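> Just need the structure, nothing else, for what follows:
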Amino acid sequence: MQSNGLAFLRSGEAGTLARLDRVFEGWGLGDGAEPVIGPPLLPVAALAKLDYYQNFPHQALLATPLDLERRPEGEDTTTIGAFPPERLAEADVALPSAACYAVYLGLEGTAIAGNTLVTLVGRCFRKETRYSGLRRLLGFHMREVVALGSREFVEEHIDRYSGRVLAFAEALDLPLRKEVASDPFYDGEGPRALFQTLSPVKYEFLSGDLAIGSVNRHRNFFGERCAIRYADTDEPVFTSCAAFGLERWLSVLHDRHRTWEAAMDAIDAAEQAIDKTVERTSA
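Now for the predicted structure:
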């Protein structure tokens, strides 16, 4: 583990992360979600259109090539720890901080025939004031299940995944609570902030003081900004998403079960317990 927030996962961590991701992906696929893959980088201009740099300038990370025209002749690069700004070219691509941005930008300008689910896992990046083990990383994995469609459909998506997360945590013997969080997609000041207190748009699932997942209601924000619309009415779609920070889940599972083998066994047992509950309910 590195102090710079960049983690190398060995077999125990990697295997448990993959197993955990199969659970969350399976929830989406079981609901009929289409699996998609987003790009590793996103255009700065596209994120700016979504108010990203207005709401999250402190988390933003950009990618840029070296400006080779400014390279000193005979430079020795074997001991460089960081390149100064004057050595960099203009940054026009960014490292995403959430997986779902790729969905809205990938579907920009399209029309959907009806209520739609997609799921993806992405490498996400956030500049933090500090990093701490697997709890808080510069680069991490995020699994999301994204709903696009009617207001009722995306609301039901949030309710369904809230119940699943809490039931899964209970089966894992993992104390978890659901709390209102700040809105990640809207400005934190003025009328939007007031509306957020009256009608919360984001709930986080916390283990102790660590948020390991969330459900997010976007209303028709992304539908409008990305021109994603219904094929029959041409109106912007509503969206919501359920998001899981996989390394954070690893951290709390290991704290609870002490070894990766025990954590893996707990995941298997919890998934089986939930499946049996669903079977009894369906019967």
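> going forward, measure contacts and count neighbours with C-alpha atoms only.
Noted.
> Gly109 should be in a helix, yeah?
No - counting by DSSP: H, G, I helix; E, B strand; the rest coil, Gly109 is located in no helix; its state is coil.
> this one as well, want them side by side:
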Amino acid sequence: MTASASTPPDGGLTILDPDQTDLLRELDNAITGWAGVAGAREIIAPPVYPVRDLEKFDVYKNFPQLQFVGGPLDVAGAPPLPENGAFSPGDVEPPVLGLPHATCYGAYLYFENKAVAPDTTVTLLNRCFRNEEKYEGLRRLLSFQMREIVAVGSSEHAQDVLARFTRCVNRFATELDLDLTKVAATDPFFEQDGGRALLQRLSPVKHEFQADDLAIASVNTHRNFFGERCGITIEGTGQHAYTACVAFGLERWLAVLTERFHGDLAAARIAVRAAGTAVKPSGPASDTPAA
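Next comes the predicted model:
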């Protein structure tokens, strides 16, 4: 595929072969196993959302460079046809759908305008889309899968889940003999000139786990930002819920594991299964998703 202004560069999109798929599923099974032990129930979110929903989270203000949007074809007249691999702007009705760049948004929209238990935990897997400056094999893709564990409720619960899964990531890496570095990162969920933004600069709200300078997992605390934006409250208190999430970029893990096991994906799969079994989240953090 030849790169142009209308098509993603080579490497932006990929189809995993059966061995890669098996390894990715093994990895996801390990993570969902930890989530289950921690009491997280799974929810399934759509791959796209109304722009009006994502707009609540300032994604078009804080991450405009990453965003993809889309709308239906305008077929009021003669059905339009693509030219040179692209439709013209006039062929498409207003783009009212947004392609998310992170998975956790689905959890906050699921709990919108609901009261939750103070120790609510869910997990979900979704496709994420990012308009990157460049793409690099499985390390950086236009479309990739992100598994997340999301805590919703009290501030103490959010911090407990982050601490617990930080230990999981570190133990998992040790079992796989992966050298990970935890570094503070920026993730501007908050307006850049707001009080939360100042607090974020004083106390980072996002940490990444990097393997060879590639972020393959992260732990994120959002305070009550999403609770306020989605009207999520804590049962019995009326206070806006705090949230936190732990994210795993599955294709990025696949890239790192392929290198770690020198392309022997069968050996990598066996190692991931054993390492996943060895990791056990500690402490109670359980809840059933609200109806």
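> tell me, stretch 7-24 of the first structure lands on which residues of the second structure?
Aligned using TM-score structural alignment, stretch 7-24 of the first structure spans residues 14-31 in the second structure.
> Kindly apply the preceding question to stretch 34-51 of the first structure instead.
By TM-score structural alignment, stretch 34-51 of the first structure lines up with residues 41-58 in the second structure.
> quick one: buried residues of the match of stretch 7-24 of the first structure?
Within stretch 14-31 of the second structure, the residues scored as buried using 16 or more other Cα atoms under 10 Å are Gln20, Leu23, Leu24, Glu26, Leu27, Asp28, Ala30, Ile31.
> can I get these in a markdown table with distance to Thr181 of the second structure?
As requested, those are arranged in a markdown table below (distance: Cα to Cα, whole Å):
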| residue | distance to Thr181 of the second structure |
| --- | --- |
| Gln20 | 25 |
| Leu23 | 23 |
| Leu24 | 22 |
| Glu26 | 23 |
| Leu27 | 20 |
| Asp28 | 21 |
| Ala30 | 21 |
| Ile31 | 19 |
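> which of the residues you listed lies closest to Ala184 of the second structure?
Lowest distance from Ala184 of the second structure to the buried residues of stretch 14-31 of the second structure (Cα to Cα) belongs to Ile31, with 22.4 Å.
> And for that closest one, nearest residue in space, chain neighbours not counted?
Leaving aside its chain neighbours, Ile31 of the second structure sits nearest to Gly276 (7.3 Å; criterion: Cα to Cα, 6 or more residues apart in numbering).
> helix/strand/coil for the residue mapped onto that neighbour from the first structure?
Aligned by TM-score structural alignment, Gly276 of the second structure pairs with Glu271 of the first structure. With three-state DSSP as the basis, Glu271 of the first structure sits in helix.
> so what's Glu271 of the first structure up against?
Counting by Cα atoms under 8 Å, 6 or more residues apart in numbering, Glu271 of the first structure makes contact with Val23, Phe168, Ala171.
> Tell me which of these you also see in the second structure.
Contacts conserved in the second structure for the contacts of Glu271 of the first structure, using both residues aligned by TM-score structural alignment, their matches' Cα atoms under 8 Å: Val23, Phe168.
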